[in-house]
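# task: produce atomic coordinates for the following.
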Amino acid sequence: MSTGVSGGAAADVVVVGAGIVGAACARALARAGTRVTVLDRGAAASATSAHGEGNLLVSDKGPGPELDLALVSLRRWTVLAGELADELGPRFPSVEHEPKGGLVVVASEPGLAGLRELAAGQRAAGVEAVEVTGEQARELEPDLAPGVLGGVHYPQDAQVQPVVATEALLASARRAGAVVRTGVEVTGGLRGADGRLVGVTTSAGDLAAGAVVVAAGPWSGEVARRLGAWVPVRPRRGTVLVTTPMSQRVHHKVYDGDYFAATQSAGAELQTSAVVESTRGGTVLIGSSREQVGFDDRPRAEVLAHMARRAVAVFPFLAQTNVMRSYLGFRPYMPDHLPVIGADPELPGLWFATGHEGAGVGLAPATGDLVAAALLGADPAVDPRPYAADRPTLSALRPDVSDAQAAQVTCASGTTEKAHEGVRP
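So this is what the prediction gives:
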């Protein structure tokens, strides 16, 4: 068939989304010899990946599948940072992989008891979690508030510069033969005579493919709908404050004990917790907030005020620090707090790599490896079943779709056929 993307050539795999997760999928597939085309309606690394802090965390995850994936991915990042530097050379910016460690602090005895219980479970799962007294916490972070009673130090926590890391993964994928097309929007799916998804229609023409991987972050639900499928990804908005540059006074990623609960909450209302860390440029990043307001990108002063108060409660010196800007972004939220990594249960040829919420940067390498292993029949590094698109916690949410709601999907033969269209929650 004639295609309008990638010079008219078909791809083995089309990856929809040029953020950190899509980039990791493209690199893993391309380096395994697969012909990959990455499509994004905007610029690479310009959406969710550009509006986070680049966290590589195990401290904010309880025992279970997400932590299992995080531990594998954390080890992968340590190796990957060196691989990318060697492969791309000194002229390419550093991904700034920094194993700075995390420090969770609390100011109440009940909070300390809850944190100890969480840390015990994490240690049993393979996390380095070291209990510290208030005095020991202030040895790690001298500017902590005097009310801090204690906490847990997580030496494994790390960070990368998310935009550079995304661009580096894409550059590596290109070196392995991948094609990256920005400014190209996916508008629908191509179907074979047997109903299988065999490519995509786009704003630049049709592109045939053996498989399509949706890695479009919080927009994955809409992309899935256009392809005639369903995935319950919703946007969850987060905001970050950025101070003016200063001499380094925050040495770890430091957050209060409420952060873990916020990451696991299903509530749509505003939730804030103190998350404070320095950057190599001397600024301090202050988070975090979570709220479900769709794709509303209007900043709210009350959100910034909540975050600032919580940060000052952990580091009082911040009360005298100027904030030079704030930014917000949308994270891909899943109702059961696990990413979707694997084949669509109803549409052959469609795969997902989405729903990581705020953990996409940290989980990207393992996600890419899982997608590549599944598509190429290789052994996965971690059990893929908890992340399957047909897991019970998602199957229970799948809507019934009537014939009147069926989508029109273009067939590879040039005719059209009906395909069920998922109703977005």
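
# only C-alpha atoms from now on, for both contacts and neighbour counts.
Will do.

# which stretches of the stretch 101-250 of the chain form strands?
Under the criterion DSSP state E, counting those that start in this stretch, the stretch 101-250 of the chain contains strands at 102-106, 130-133, 150-154, 158-159, 179-182, 186-191, 197-202, 205-214, 234-243.

# single out the most deeply packed of these.
Mean neighbours per residue, mean count of other C-alpha atoms under 10 Å, is largest over the strands of the stretch 101-250 of the chain for strand 102-106, with a mean of 27.

# quick one: contacts of that strand?
Outside of strand 102-106, the residues within contact range by C-alpha atoms under 8 Å, 6 or more residues apart in numbering are 59, 112, 137, 148-158, 252-257.

# that strand versus strand 150-154: what angle between them?
160 degrees (axes from the mean of the first three to the mean of the last three C-alpha atoms, to 10 degrees).

# could I get the full set of helices for the stretch 301-425 of the chain?
301-314, 360-376, 392-395 (DSSP state H, counting those that start in this stretch).

# do you know which of the ones you listed lies nearest G22?
Among the helices of the stretch 301-425 of the chain, the nearest to G22 by C-alpha to C-alpha is helix 360-376 (7.7 Å).

# relative to G205, how far out is A9?
Separation of A9 from G205 (C-alpha to C-alpha, to the nearest Å): 11 Å.

# residues contacting D344?
229, 350-352, 389-390.

# let's see that with 10 Å instead.
Taking C-alpha atoms under 10 Å, 6 or more residues apart in numbering, we find D344 in contact with 213, 224, 229-231, 350-352, 388-390.

# from those, which is closest to A419?
Nearest to A419 among those: A229, at 8.2 Å, using C-alpha to C-alpha.

# hmm, that closest one is touching E222, no?
Yes: if you go by C-alpha atoms under 10 Å, A229 and E222 touch, sitting 9.3 Å apart.

# could you find the closest non-adjacent residue to V72?
Spatial nearest neighbour of V72, chain neighbours left out: A366 (6.4 Å); criterion: C-alpha to C-alpha, 6 or more residues apart in numbering.

# what sits against L74?
Residues near L74 by C-alpha under 10 Å, 6+ apart: 56-58, 80, 99, 156-159, 362-366.

# and this one, please, so the two structures can be compared:
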Amino acid sequence: MNRTRVVVLGAGIVGAACARELTLAGFDVVVVDRGRPAGGTTSHGEGNILVSDKGPGAELDLAKLSTALWPQVVAEIADEDARAASSIEYDPKGGIVVATTDDGAVALAAFAASQTGVRAEPLSHKELADAEPALTRDVTAAFHYPEDAQVQPAGAALALLGSALRHGAQLRFDTEVVGATVHNGRITGVRVPGEVIEADVVVNAAGPWAGQVSARLGAPIAVRPRRGEVLVTTPMPGVVRHKVYDADYVGAVGADSGELQTSAVVESTWGGTVLIGSSRRRVEFDDTIRPEVLSAIAVKALRLFPSLADVAIMRAYGGFRPYVDDHLPVLGEDPRLENLWHATGHEGAGIGLSVGTARLLRELLTGTEPAMPVGEFTVDRSAVLAEAAA
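Model (predicted):
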């Protein structure tokens, strides 16, 4: 019996996670990427797995699903290849969200109380000082989110993809999709230079390039790039112990303006370097790193961790997040082109939400009852189709 062939477009972490889940489900999977695996948005992220930044609704439910799945996925990969699992650098270190104004404290407490099913523990000044000794004492409220975690994003994507390949998936890199083959309103393959890769199902997991790819396939969706930058210090192990961010971060994520939005987000890696973010701005695919943006990020970070003032910055990098106007992922079959599915639009949460997204896609394609309702993620909502069709 011929197996259903699924072509996954994109070898970032969402595409890799989808490829793994679908291969394990028995599909014949081919991953196609115009560059190299984890070479785009995935390699320019911080690796966050967060429930702390999401208000009530479907995205929080997806975050809770993904948070529960991550340790399971890591354990499964460890059974296959311990070295690959180690490269994920899964660290359930927890997060701390702080407010630095009276109004911010009220808003943070209300936000934490609204997150049904999420552990959010208020911290006293002493508890906060014990948890993060280098953090400023000028804090009006703080909440500990023990379910927040972190991975090394490129390592995690490659481990997921490697698992898919071990189970029979194929990879085509340096291969750009230029179009689609369509028969009776159904996509039957993707065109790449010199050939057609036949498919029963195509999954558009191209991240911030998903809008461009979808237009080439004949079913455009309104996914656009939103740029962010990160500063990286020289190693300083133990100085920052959790993911720590100012409550303003939630507002910056949800802002609709294309203008620069910055907030203080500070965390360390396994190697001891400290990642300092974050910024958000819409500049299409302009990859210029601008000193004024890095300066704005640094100023806000120093308000949380004044001791970072004398720390050397080793490098800075930036990347593009897949942005949708209603700030929700896109997951489902395209209503205009049968057998074309989209798995994108996660903005800055794609690392954390990747495994939950992949599980839902697997369930939808196999006719299994989804682990959570997916109605808010469908392709036919106005934020996804209205501008694309304009």
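
# TM-score for these two?
The TM-score (TM-score structural alignment, normalised by the length of structure 2) is 0.97; 389 aligned residues with a C-alpha RMSD of 1.5 Å.

# number of nearby residues for the counterpart of Q156 of structure 1 in structure 2?
In structure 2, Q156 of structure 1 lines up with E147, judged by TM-score structural alignment. Using other C-alpha atoms under 10 Å, E147 of structure 2 has 19 neighbouring residues.

# same check, this time on the one 5 residues further on
The burial count assigned to Q152 of structure 2 is 22, neighbours taken as other C-alpha under 10 Å.

# right, and it touches A84 too?
No: the pair Q152 of structure 2 and A84 does not pass the contact test of C-alpha under 10 Å, sitting 11.7 Å apart.

# related to what we said a few turns ago, I'd like the strands of the stretch 101-250 of structure 1 as CSV, with distance to L270 of structure 1 appended.
Output for those, formatted as CSV (distance: least, C-alpha to C-alpha, whole Å):
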stretch, distance to L270 of structure 1
strand 102-106, 21
strand 130-133, 30
strand 150-154, 25
strand 158-159, 26
strand 179-182, 33
strand 186-191, 32
strand 197-202, 36
strand 205-214, 28
strand 234-243, 9
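
# compare these and report which one is nearest to V371 of structure 1.
The closest of those to V371 of structure 1 is strand 205-214. By C-alpha to C-alpha, the value is 8.5 Å.

# give me the stretch of structure 2 that that closest one matches.
The aligned range for strand 205-214 of structure 1 is 195-204, by TM-score structural alignment.

# how far is the matching stretch from where the chain is centred?
24 Å (C-alpha atoms, centre = their mean, to the nearest Å).

# how long is that stretch end to end?
19 Å.

# which of the helices of the stretch 301-425 of structure 1 sits closest to L67 of structure 1?
L67 of structure 1 sits nearest to helix 360-376 of all those, at 9.6 Å, using C-alpha to C-alpha.

# could you pull out the helices for the stretch 51-200 of structure 2?
Taking DSSP H, counting those that start in this stretch as the criterion, the stretch 51-200 of structure 2 contains helices spanning 58-80, 82-88, 102-114, 125-131, 153-166.

# so the residue nearest to V72 of structure 1 sits against R27, correct?
No: contact status for A366 of structure 1 versus R27: not in contact, 11.7 Å apart, counting by C-alpha under 10 Å.

# returning to what we had before: L169 of structure 1: which of the strands of the stretch 101-250 of structure 1 is closest?
L169 of structure 1 lies closest, by C-alpha to C-alpha, to one member of the strands of the stretch 101-250 of structure 1: strand 179-182, at 11.4 Å.

# contacting residues around that closest one?
With C-alpha under 10 Å, 6+ apart, strand 179-182 of structure 1 has contacts from 5-6, 11, 14-18, 23, 26, 30, 35-44, 170-171, 173-174, 204.

# switch the cut-off to 6 Å
Applying C-alpha atoms under 6 Å, 6 or more residues apart in numbering, the contact partners of strand 179-182 of structure 1 are 37-43.

# ditto for stretch 265-276 of structure 1
The contact list for stretch 265-276 of structure 1 (C-alpha under 6 Å, 6+ apart) reads 254-256, 258-259, 285-292, 310-311.

# mind checking how far the nearest residue to T116 of structure 2 once chain neighbours are set aside is from A110 of structure 2?
Of all residues not flanking T116 of structure 2 in the chain, P56 sits nearest, at 7.0 Å (C-alpha to C-alpha, 6+ apart). Distance of P56 of structure 2 to A110 of structure 2, computed by C-alpha to C-alpha: 12 Å.

# repeat that for D103 of structure 2.
Here D103 of structure 2 is placed at a distance of 11 Å from A110 of structure 2 (C-alpha to C-alpha).

# L364 of structure 2 too?
When C-alpha to C-alpha is the yardstick, L364 of structure 2 and A110 of structure 2 sit 35 Å from each other.

# who's more crowded, those two?
Neighbours per residue, other C-alpha under 10 Å: of L364 of structure 2 and A110, the larger number sits with L364, 17 against 11.

# stretch 179-188 of structure 1 maps to which residues in structure 2?
Going by TM-score structural alignment, stretch 179-188 of structure 1 sits over residues 170-179 in structure 2.

# make that stretch 109-116 of structure 1, sorry
Under TM-score structural alignment, the match for stretch 109-116 of structure 1 is residues 102-109.

# contacting residues around the matching stretch?
Outside stretch 102-109 of structure 2, the residues within contact range by C-alpha under 6 Å, 6+ apart are 99, 140-141.

# 8 Å instead?
With contact meaning C-alpha under 8 Å, 6+ apart, stretch 102-109 of structure 2 is reached by 98-99, 140-142, 247.

# post-alignment, that stretch versus structure 1, mean distance?
Taken over the aligned residues, the distance from stretch 102-109 of structure 2 to structure 1 averages 0.4 Å (mean C-alpha distance after the TM-score superposition for structure 1).

# which positions in that stretch come out as buried?
104-105, 107-109 (16 or more other C-alpha atoms under 10 Å).

# stretch 15-25 of structure 2 now?
Neighbour counts over stretch 15-25 of structure 2 (16+ other C-alpha under 10 Å) mark 15-24 as buried.

# reformat the residues you listed as JSON lines; add distance to V293 of structure 2 and secondary structure.
Putting the buried residues of stretch 15-25 of structure 2 into JSON lines (distance: C-alpha to C-alpha, whole Å; DSSP: H, G, I helix; E, B strand; the rest coil) gives the following:
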{"residue": "G15", "distance to V293 of structure 2": "30", "secondary structure": "helix"}
{"residue": "A16", "distance to V293 of structure 2": "31", "secondary structure": "helix"}
{"residue": "A17", "distance to V293 of structure 2": "32", "secondary structure": "helix"}
{"residue": "C18", "distance to V293 of structure 2": "34", "secondary structure": "helix"}
{"residue": "A19", "distance to V293 of structure 2": "36", "secondary structure": "helix"}
{"residue": "R20", "distance to V293 of structure 2": "37", "secondary structure": "helix"}
{"residue": "E21", "distance to V293 of structure 2": "38", "secondary structure": "helix"}
{"residue": "L22", "distance to V293 of structure 2": "40", "secondary structure": "helix"}
{"residue": "T23", "distance to V293 of structure 2": "41", "secondary structure": "helix"}
{"residue": "L24", "distance to V293 of structure 2": "43", "secondary structure": "helix"}
